[in-house]
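K.L.:
sequence isn't available, so here's the structure alone:
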C-alpha cells in the first residue's frame, strides 16, 4: 500500500469529470509489458518503456519501477557512483527509503511518498543507496525513477535539486470518491503539483478502489501514458485490459479514462497507476547509458568530460566508481 493515504477521501478537493459531449476521449494506441531486470548493485526493476518508441513517450526517455520488494536483512542494494548529463531524473519513493549523494555536496533522503527531482543539466556524479539501518534490518522498497529529457537550450544548465515531500503533493479525489490522486508535478483539473519542470509535464499517482472509474481532463498538447504499479483494470473508453507492469500509450484527445477491475487480488487490493504526459520536445535524441543529448558528437564529448573529471569529483570518504569503457547505464 502506498505510504501517502488519507483518512477521509471525501474531504479532499474533487477533480471535475469532463462533460462527455464536450470531451474527446483519448483512444488506447498500445499496451506493452515491462520486462524485468536488475539495476545498480542488483536491485530488481521493471523497464516500463521497453519496446515503446521515443516518439510516443517524448519528452520522457526512460522509466524503471524499482521493486516492489520486501528485503530481508542484508539484502537491500543501491547503485554505484555514476554520471548524468542532459536530462532530469525523478525518483518517486512510494514505500521505503533511499539516500542520494552527489559530487556537488548535495543530496538527501527520500522516503514514503517523497520525490527527488534532480536536474543533471550540464553534468553531475551521484550515488543512490538504501541507508545502513535499512540494509541491516531489511524492509519494503518500492519506487519509480523517471527520466525527463531537457530541450537543447536547457541541457547545459547548472545541476539542481528539488526535494518534494510526500505531504506537499496535491491530494485530490474523483467526483465519487472512488479514486485518490497524488499530483507530483503539472496540473490536472485546475489543481497543480509542487514539482517545477523545464519541460511542461504532468505526473500523478492514482489509487482506484475495486470497480472505480477515473475520467480526467488532459491537456490536448500533451501525450498521455498510464503505467500500472499494482492491481488490474482497464484503460480508455474501449476498456482495454491492463495489469501490473503494463504501460498504456494513449492517442490524441483531451480526456482519458482508467478503471479498476471489480475484483482484485488480496496482495494488491486496489489499482495503483502512474499517469504521466508532457509536451513533446521534438528534437533529435542521442541516448547512451547515463547521457541524453541531441547528437552523437555531444555523447562523445560527455564521455570525454566524464573521464577527464569535468562532470565532478566523488567527495572525500566515498569510493568512486571505476570503469572500463562506459559508466553505469541507469539510476
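P.N.:
Cool, the structure landed. All figures in this text were calculated on a predicted structure; none of them were measured in a lab. Numbers count the residues shown, from 1 in each chain.

K.L.:
alpha carbons only for contacts and neighbour counts from here, please
P.N.:
Noted.

K.L.:
ok, how many other residues are close to residue 162?
P.N.:
Neighbours of residue 162 under the rule other Cα atoms under 10 Å: 16.

K.L.:
residue 233 against residue 257, yeah?
P.N.:
No: using Cα atoms under 8 Å as the test, residue 233 is too far from residue 257 to be in contact (10.8 Å).

K.L.:
more neighbours, the two?
P.N.:
Of the pair residue 233 and residue 257, residue 233 is the one with more neighbours under other Cα under 10 Å, namely 28 against 21.

K.L.:
for whichever helix or strand the more buried one is part of, name the packing helices and strands.
P.N.:
Applying DSSP states H and E as the criterion places residue 233 in strand 232-235. In terms of contacts (3 or more Cα pairs under 8 Å, 6 or more residues apart in numbering; DSSP states H and E), strand 232-235 is packed against strand 240-243, strand 255-260.

K.L.:
contacts for the first one, please.
P.N.:
Spelled out, it's strand 240-243. 28, 31, 228, 230, 231, 232, 233, 234, 235, 248 (Cα atoms under 8 Å, 6 or more residues apart in numbering).

K.L.:
who's in contact with the third one?
P.N.:
For residue 228, the residues meeting the contact criterion (Cα under 8 Å, 6+ apart) are 242, 243, 244, 245, 246, 247, 271, 272, 273, 274.

K.L.:
for the first one, grab the count of nearby residues.
P.N.:
Just to be clear, that refers to residue 242. Using other Cα under 10 Å, residue 242 has 25 other residues around it.

K.L.:
got it, and the last one?
P.N.:
A count of nearby residues for residue 274, using other Cα under 10 Å, gives 19.

K.L.:
find the nearest non-adjacent residue to it, please.
P.N.:
residue 205 (4.6 Å; Cα to Cα, 6 or more residues apart in numbering).

K.L.:
please apply the same query to the fifth one.
P.N.:
If you skip the residues right next to it in sequence, residue 246 has residue 33 as its closest partner in space, 4.4 Å away by Cα to Cα, 6+ apart.

K.L.:
can you tell me how far that neighbour is from residue 179?
P.N.:
For residue 33, the distance to residue 179 (Cα to Cα, to the nearest Å) stands at 24 Å.

K.L.:
then this one, side by side with the first:
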C-alpha cells in the first residue's frame, strides 16, 4: 500500500488582500505569495489582467474554502478609456483595428452612461478566458480566428464619469457584479459614440467585502521580510547555480501579521458567536442550538465563530445550526 504524500508547506490560513502590481499575472501572484508564506494551499478570488493593477484577494490554507463567497462579491473598478482607436485586445496590448478622428464631448458621454447601468447584455472580448467548444477564446484569437462569443448578462450597479482628462481620454468608475468585462465597456461605448475606444489603464479598488484599507502592497511585504535577515539557501549537490533565499519561521511571523482572518470574506452571511461547549459540538460535526436575542432562526447559509475565529459554515433550521463545512482551529 502506498504511503500518503507528505504535504508541502505549512498550514497557514487567512486572506492577503494584495495590491497587485501592473504587469504581474494573477497566477504569478498566487505562486509568489504561496512561496513567500510557505503555504500548503493558495488561490485567488477573481482573475485580474496583467495590465490591470489593484485588489487581488489571495486565500491561503483554510481560507481557500471561502473563495466562492468573495468571487461573487461586488467589485469596483476605476479606469481610463482612450478614444480614437479600437484595438484587437480592447486594451493597450493589442494592435489597432479601427481608428477615428471623432471625439466625444462630456454631454454625449453622460447621456450614454444609463445604457450601461443596471442589468445589461455584454459580449466578452475576443482575447478573454471564455471557453468556446472547450478552447479558451484568447488561444483561438491568437491563432487568427474570429471568435463568436455569445452575449452574457452582467450587472453594473453604478457607472460614474470621474474626469475628462483631455479630448482623447476620460476616467470612469463602476461598481459591478461577477463576470463584467471593463474592456468590453470601452469597446462598446466607443462604437456607440462613433469614435472607438479602448482601456488604457485599469485598477480594481474593491472586491466585497474587502476595501482599499485592506490592501497590502509588495513594498509592505518586502518590509515585513526585511525585519529579519533571510536564511542562507541550502546548497544542493551538483547544483552550482545561486539559489534565492527562502523565507523561514523568523520571516513568517512578520508576514503573518499582514493576513486577515479566514472568516473575513464571509460578511455576506449571517454570523453567530458560539460558546466553547457549542464549538466542541460543531467541531465534531454535530448540530447545535443557536442562542442569543438577535440570532437568526432560519438561514440557508450562515457561519459560526468561536473566539473571533471562523469555526464552520452551515445552515440554520428552526433555530438549530447544522454545520456543512468545519474549519481547522
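P.N.:
The structure has been received and is ready for your questions. What you see is a predicted model; the values in this text were computed from it and never measured.

K.L.:
let me see the TM-score of these two.
P.N.:
Overlay of the two chains. TM-score (TM-score structural alignment, normalised by the length of the second structure): 0.24; 146 aligned residues with a Cα RMSD of 7.2 Å.

K.L.:
tell me the SS of residue 108 of the second structure?
P.N.:
Assigned with DSSP: H, G, I helix; E, B strand; the rest coil, residue 108 of the second structure falls in the helix class.

K.L.:
so for residue 33 and residue 179 of the first structure, which residue has more residues nearby?
P.N.:
residue 179 (24 against 20).

K.L.:
residue 251 of the second structure: which element?
P.N.:
Residue 251 of the second structure belongs to helix 249-255 when assigned by DSSP H and E.

K.L.:
so which elements touch the longest strand along the second structure?
P.N.:
When the second structure is parsed with DSSP state E, its longest strand is strand 152-166. When contacts are defined as 3+ Cα pairs under 8 Å, 6+ apart, strand 152-166 of the second structure packs onto strand 118-122, strand 169-176.

K.L.:
that one: which residues count as buried?
P.N.:
Counting neighbours by 16 or more other Cα atoms under 10 Å, one finds that the buried residues in strand 152-166 of the second structure are 154, 155, 156, 157, 159, 164.

K.L.:
now do that strand against strand 169-176, angle only.
P.N.:
Taking axes from the mean of the first three to the mean of the last three Cα atoms, to 10 degrees, strand 152-166 of the second structure and strand 169-176 form an angle of 150 degrees between their directions.

K.L.:
report the angle between strand 152-166 of the second structure and strand 118-122.
P.N.:
Inter-element angle recorded for strand 152-166 of the second structure and strand 118-122: 100 degrees (by the same axes, to 10 degrees).

K.L.:
re earlier: just the buried residues from the contacts of strand 240-243 of the first structure, in ChimeraX please.
P.N.:
One line in ChimeraX is enough to select the buried members of the contacts of strand 240-243 of the first structure, burial here meaning 16+ other Cα under 10 Å:
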select :28,31,228,230,231,232,233,234,235,248
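
K.L.:
closest to residue 60 of the first structure out of the contacts of strand 240-243 of the first structure?
P.N.:
Distance ranking of the contacts of strand 240-243 of the first structure against residue 60 of the first structure, using Cα to Cα, places residue 248 first at 14.3 Å.

K.L.:
which residue sits closest to that closest one, ignoring its sequence neighbours?
P.N.:
According to Cα to Cα, 6+ apart, the nearest residue to residue 248 of the first structure is residue 31 (4.5 Å).

K.L.:
residues touching that neighbour, list them.
P.N.:
With Cα under 8 Å, 6+ apart, residue 31 of the first structure has these contacts: 242, 246, 247, 248, 249.

K.L.:
contacting residues for the fourth one?
P.N.:
Right, residue 248 of the first structure. So residue 248 of the first structure contacts 28, 29, 30, 31, 32, 225, 226, 227, 235, 242 (Cα under 8 Å, 6+ apart).

K.L.:
quick one, strands of the stretch 1-150 of the first structure?
P.N.:
28-33, 36-39, 43-47, 60-71, 82-84, 87-95, 97-102, 107-111, 115-119, 124-129, 139-149 (DSSP state E, counting those that start in this stretch).

K.L.:
so which of those strands is nearest residue 213 of the first structure?
P.N.:
Of all the strands of the stretch 1-150 of the first structure, strand 28-33 sits nearest to residue 213 of the first structure, with 16.0 Å by Cα to Cα.

K.L.:
that closest one to strand 255-260, inter-axis angle?
P.N.:
40 degrees.

K.L.:
how about the helices in the first structure?
P.N.:
Assigned by DSSP state H, the first structure shows helices spanning 54-57, 132-137, 296-307.

K.L.:
the inter-axis angle of the longest one versus strand 124-129?
P.N.:
Between the direction of helix 296-307 of the first structure and that of strand 124-129, the angle (the same axes, to 10 degrees) works out to 70 degrees.

K.L.:
which helices and strands sit right next to helix 296-307 of the first structure?
P.N.:
Here helix 296-307 of the first structure touches strand 286-288, strand 291-293, going by 3+ Cα pairs under 8 Å, 6+ apart.

K.L.:
likewise the shortest one?
P.N.:
Packing partners of helix 54-57 of the first structure (3+ Cα pairs under 8 Å, 6+ apart): none among the helices and strands.

K.L.:
stretch 56-76 of the second structure: end-to-end distance?
P.N.:
End-to-end distance for stretch 56-76 of the second structure, by Cα to Cα: 12 Å.

K.L.:
kind regards, and thank you for your time.
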